[in-house]
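Chemist: Have a look; sequence and predicted model below, questions after that.
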Amino acid sequence: MMMEAPGAVQFVVPRREVTDASLVESWTNSQAYSDIFGLVQAFNEAAKGKACQKDSEGNSEETRHLVDLLSKLDKWIDEIPPIDQPQRFGNKAFRTWHERLEMNAMSLVDPLLPDKYKDANKEIAVYLSGGFGNATRIDYGTGHELSFAAFLCCLCKLRVLKEDDFGSVVCRVFPAYLDVTRKLQSTYNMEPAGSQGVWGLDDFQFLPYIWGSSQLIESSGRSKIEPSSFPDPKVANFNAGDFMFMSCIDFIYKMKTGPFNEHSSILYSISGLPTWSKINKGLIKMYKGEVLTKFPIIQHFPFGTLLPFTPKRQQ
């Protein structure tokens, strides 16, 4: 996995390149795709058998800063309450929240960057801003989640985040990101972007199911959870604080009513697999097919210097 930026870099504001479905193959052969999928795999390995971290003790200064950044975004939601409006979905107060994010994105990432990479803030800020939903449509989905993963990938390529940080990023930073996105979804009644309804894995997320299933591969003792038991709301709620996969199931129960096997049929079918390892491998394959190679998602993805739309470099 290429996880380092080249020496002399001219950073740019990322722009979209996949303007036609015929360009999806160019995307899957690009350096950007290789780096992002490499990050998914690296974080998947780093999460294996590890519970979510409840605090930042032992984390690097950089991962602590990321948690603080997300905490600030969380507080902004409290400062910008939903407005009274006729329609049920898509509260327009989200646009005010997102405008504040866009205006402050570069200053939010500045403290993370070493002096030689300060100019990267205009590039990285685009991925950060894109990670929390669309202000026009007031929706959120796996494309926005992908943007936040790209933000983390850029920090890895600049060596702001190092391999020793991966466990903390996936088990502490990403759960904090999930907390913010869930609060946005419930506070502003955001629409799911590109949801496949009962035929999709989840209305909003995908990566926490991959990394969350990896957390459960080597779980044991009190934390030993069999795949067949995760649809049980009590099991999900009890373990939501320790494992991302379980927090996703718990959130579904908070947002939806009715039988689990009806509103979450794909997840219910997954619970029939014998091991978390099989679930994990299947989800990675599904992520490539349902997110990373889907034109409606990738058409919105912007490319720059750190994540270029150029052929993958040969190792």
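Modeler: The structure has been received and is ready for your questions.

Chemist: switch to C-alpha atoms for all contacts and neighbour counts from now on
Modeler: Fine.

Chemist: was I right about residue 105 contacting residue 129?
Modeler: Yes. Assessed by CA atoms under 8 Å, residue 105 is found in contact with residue 129 at 6.5 Å.

Chemist: When these two are compared, which one has more neighbours?
Modeler: residue 129 (23 against 19; other CA atoms under 10 Å).

Chemist: Which neighbouring elements make contact with the longest helix along the chain?
Modeler: Longest helix in the chain, counting residues (DSSP state H): helix 61-79. Applying 3 or more CA pairs under 8 Å, 6 or more residues apart in numbering; DSSP states H and E, one finds that helix 61-79 contacts helix 93-109, helix 174-187.

Chemist: Return the set of buried residues in that helix.
Modeler: Residues 62-70, 73-74, 76-77 are the ones in helix 61-79 that count as buried (16 or more other CA atoms under 10 Å).

Chemist: Buried residues in stretch 86-96, which are they?
Modeler: Going by 16+ other CA under 10 Å, stretch 86-96 has these buried residues: 90, 91, 92, 93, 94, 95.

Chemist: Quick one: residues contacting the last one.
Modeler: With contacts defined as CA atoms under 8 Å, 6 or more residues apart in numbering, the neighbours of residue 95 are 135, 136, 138.

Chemist: And here is the other one:
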Amino acid sequence: MAEESLKTTTNNEGPKRYIYSMSDMEHFKVSPVKKDLLSFITALGRSTISCSYKFDPLNPLTGLSPGMASLHGSLHAIETTYLKELPPDESLRARFGNPIFKQWHNRLTLRCFNIIKCMMDIHAEYVAPLQESKDWDESILESCADKGAAAATMDVTQEQVENYESLVDMKQLRVIRELRAYFLHSFGHEVRLDYGTGHECSFYVFLYSLCKIGVFGNIPKTSTPSNEILAPVALSITTQYLQVCRGIQTDYFLEPAGSHGVWGLDDYHCIPFYIGACQMQNEHYAGDYTPSSIHNDTLINSSEGDAMIYFQCIRYIKSLKKNVPFFESSPMLDDISRLNQWSKVSGGLLRLFEGEVLNKKPVIQHFLFGDIFQATWEPSRTSEREAPQHAFNNEVTVAPWALNSASRGQAAMPPTKAPWAK
């Protein structure tokens, strides 16, 4: 990941959009920040291949820095408490978008400042004063996770948020505002009631920003994090983030944002498949599992499968699309399972992510840029259109290959193939 000094923008309210037109999109495609983000996500995946770290779902804090342990605690608290306290309104039978998600998102919005502030304070206490990275005692990490959980569950009013902000110096406030914006965009849209790869990507922009300011534990922060630092974030933090997202996707019936996901890899996600395919190349798993192992339901549903992100993703898809042959519900993943090497799977998925996410304007136009994740061009517009103030018309989404001459009078279309799976 290229190292750049942080510049100061003129916007004191936080990061903003820079992509409105195809001209802006072309600037982004060749920008240092796009290259940097892709390099960061590539490094996250590759870190899981050659490191000694082995993810243990029963001990998810192992290997994390204190700041990242705090984030893990916050995500875990969001997963276990928010949905329990704000269950979906079962009286509403819309195919997509339970409006209680707006309350869920509003709660996160109010508590987000404390979540970020807690993480930054813990980083300043434990990591920033050091000159080199270290392995952290489990009791310290558990204490940090508990503090993160407390920050995520503390009742906060808008007035209190404003009071908290007034007590923070401007430099730290700018950082918190930028991180908060990326974090809030990571869990779907509270008006459109949808979630897609753009929201997922915002979470990795959030992680990229944390890495760039040293919260991963990369001491000094200008250094490139080692695989031993990156791998716990790639596996443990990603797994906990997915737990939150799967909860809100299934309980609130969030609409898949965009179209590719419905008949591609997954209705909502892309990056975890890449990280998971890299993980399977580690010596802990190499030789024991092949891409075709996804058809072994006993393995997929076992406690052993809990530790492998790729298998977690397949398990989730199969749990949602029961009583449907896998080759029909997930033709691209079925196609990929015929490859004989995980390296081909991970390489193809990374190219898919760049081509179908980072290079697509409908996804990237909602990106926000600030002092850390920084745009280097002048946007074609300076004012933003208002977001829709109502949910989209929620029709049942049908995969194109499922259409036939008897349905809507359209001809059948072939299933999507993974272009590299030959």
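Modeler: Nice, thanks for sending it over. All of these numbers come straight from a predicted model, not from anything done at the bench.

Chemist: Quick check: TM-score for this pair?
Modeler: Overlay of the two chains. TM-score (TM-score structural alignment, normalised by the length of structure 1): 0.92; 311 aligned residues with a CA RMSD of 2.2 Å.

Chemist: follow-up on the earlier one: go through the helices and strands packed on helix 61-79 of structure 1 and name the closest to residue 253 of structure 1.
Modeler: Ranking the helices and strands packed on helix 61-79 of structure 1 by proximity to residue 253 of structure 1 (CA to CA) places helix 174-187 first, at 12.9 Å.

Chemist: Can you get me the centre-to-centre distance for that closest one and its chain?
Modeler: Remark: helix 174-187 of structure 1 is offset 10 Å from the chain centroid, using CA atoms, centre = their mean, to the nearest Å.

Chemist: What is it packed up against?
Modeler: By 3+ CA pairs under 8 Å, 6+ apart, helix 174-187 of structure 1 packs against helix 61-79.

Chemist: contact partners of the helix it packs on?
Modeler: Helix 61-79 of structure 1 is contacted from outside by 56, 97, 101, 108, 112, 160-161, 165, 168-169, 172-173, 176-177, 180, 183-184, 187, using CA under 8 Å, 6+ apart.

Chemist: picking up where we left off before, would you list the helices and strands packed on helix 61-79 of structure 1 in a markdown table and tack on distance to residue 242 of structure 1?
Modeler: Converted to a markdown table, the helices and strands packed on helix 61-79 of structure 1 look like this (distance: least, CA to CA, whole Å):
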| stretch | distance to residue 242 of structure 1 |
| --- | --- |
| helix 93-109 | 28 |
| helix 174-187 | 10 |
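
Chemist: So the alignment partner in structure 2 of residue 78 of structure 1 versus residue 248 of structure 2, what's the distance?
Modeler: Alignment note (TM-score structural alignment): residue 78 of structure 1 maps to residue 84 of structure 2. As judged by CA to CA, to the nearest Å, residue 84 of structure 2 and residue 248 of structure 2 stand 11 Å apart.

Chemist: ditto for residue 288 of structure 2
Modeler: Applying CA to CA to residue 288 of structure 2 and residue 248 of structure 2 gives a distance of 33 Å.

Chemist: Between the two, which is the more surrounded one?
Modeler: Taking other CA under 10 Å, residue 288 of structure 2 and residue 248 do not tie; residue 248 has more neighbours (24 against 9).

Chemist: Could you count how many residues lie near the counterpart of residue 278 of structure 2 in structure 1?
Modeler: Using TM-score structural alignment as the criterion, residue 278 of structure 2 maps onto residue 214 of structure 1. Neighbour count for residue 214 of structure 1, taken as other CA under 10 Å: 27.

Chemist: now residue 110 of structure 2
Modeler: That count, for residue 110 of structure 2 with other CA under 10 Å as the rule, works out to 19.

Chemist: That one is in contact with residue 162, isn't it?
Modeler: No. Using CA under 8 Å, residue 110 of structure 2 makes no contact with residue 162, being 10.1 Å away.

Chemist: how close does residue 45 of structure 1 sit to residue 4 of structure 1?
Modeler: Relative to residue 4 of structure 1, residue 45 of structure 1 is positioned 19 Å away (CA to CA).
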